[in-house]
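Q: Below are the sequence and a predicted model; questions follow.
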Amino acid sequence: MTDRPVPPPITTMRISFHTDDGVVPVVHSVSFHIHPGEILGIVGESGCGKSVTSLSIMGLIPAMTGKVSGDIHFKGGKSRRKRENESHQVVA
């Protein structure tokens, strides 16, 4: 087993959406580490938050309809809710 530096994780991500009935939490808490060269597969039942979690990591949940809290680190720095054009640079 090789000692690799642990990269900063995605920590305690919480996601909620604004509805006519108020704020609805959809992902209550998710945290994980992804080491360089590793691939993460997110699996689960229909409606459990896989797509919402992935969209949130990429910054694709619009601020006016949803709220994402927690820290997402990318390439050694925090990557939280950047402007739309910067998000496309991270994803591309």
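A: Sure, I can see it.
Q: contacts, neighbours, all on C-alpha from now
A: Noted.
Q: For the nearest residue to S16 once chain neighbours are set aside, pull up the helix or strand it's in.
A: Leaving aside its chain neighbours, S16 sits nearest to P25 (4.0 Å; criterion: C-alpha to C-alpha, 6 or more residues apart in numbering). Using DSSP states H and E, P25 maps to strand 22-32.
Q: putting a second one here so we can go through both:
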Amino acid sequence: MGLGQPDWQLTHFLNLLRTTNADLSTMPQPTVLLLIMLLTTSLFTPFMNDIFGLGEEIGWRGYLLPRLMPLGKTKAYLLLGVI
């Protein structure tokens, strides 16, 4: 099925980390990283979703709805809702 066994010990990641000789003492605390990620995603994600949502609304309501209106108002709205 393509399902693998999870490596809960993170052995591959830890081996890779050892080979890079990274200084982990200079890394910020995980809570700081979590707060930064939470802040950036809560500020920027809605704007990115708005861009795609607006494009979808313009496409369906601006393009498709006028082409469905010859079927009648009720049928056009129902078809647009189903699609």
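A: The structure has been received and is ready for your questions. Please read these numbers as outputs of a predicted model, since none were measured by experiment.
Q: TM-score of the superposed pair?
A: Superposed pair, TM-score by TM-score structural alignment, normalised by the length of the second structure: 0.22. Supporting alignment: 31 aligned residues with a C-alpha RMSD of 3.3 Å.
Q: Any buried residues in the strand holding P25 of the first structure, and which?
A: Neighbour-count burial for strand 22-32 of the first structure, counted by 16 or more other C-alpha atoms under 10 Å, picks out V26, V27.
Q: so what does it touch, helix or strand wise?
A: If contacts are counted by 3 or more C-alpha pairs under 8 Å, 6 or more residues apart in numbering; DSSP states H and E, strand 22-32 of the first structure sits against strand 10-19.
Q: and the angle for the strand it packs on with strand 22-32?
A: Interaxial angle of strand 10-19 of the first structure relative to strand 22-32 (axes from the mean of the first three to the mean of the last three C-alpha atoms, to 10 degrees): 160 degrees.
Q: which other helices and strands contact strand 10-19 of the first structure?
A: strand 22-32, helix 50-57, strand 66-71.
Q: Tabulate these in CSV, adding columns for distance to M13 of the first structure.
A: Shown next, in CSV, are those (distance: least, C-alpha to C-alpha, whole Å):
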stretch, distance to M13 of the first structure
strand 22-32, 5
helix 50-57, 8
strand 66-71, 4
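Q: Can you tell me which of these is nearest to N85 of the first structure?
A: helix 50-57 (15.3 Å; C-alpha to C-alpha).
Q: thinking again about what came up before, distance of the residue nearest to S16 of the first structure from I57 of the first structure?
A: 16 Å (C-alpha to C-alpha, to the nearest Å).
Q: State the number of residues packed around L68 of the second structure.
A: Other residues near L68 of the second structure number 16, with proximity taken as other C-alpha atoms under 10 Å.
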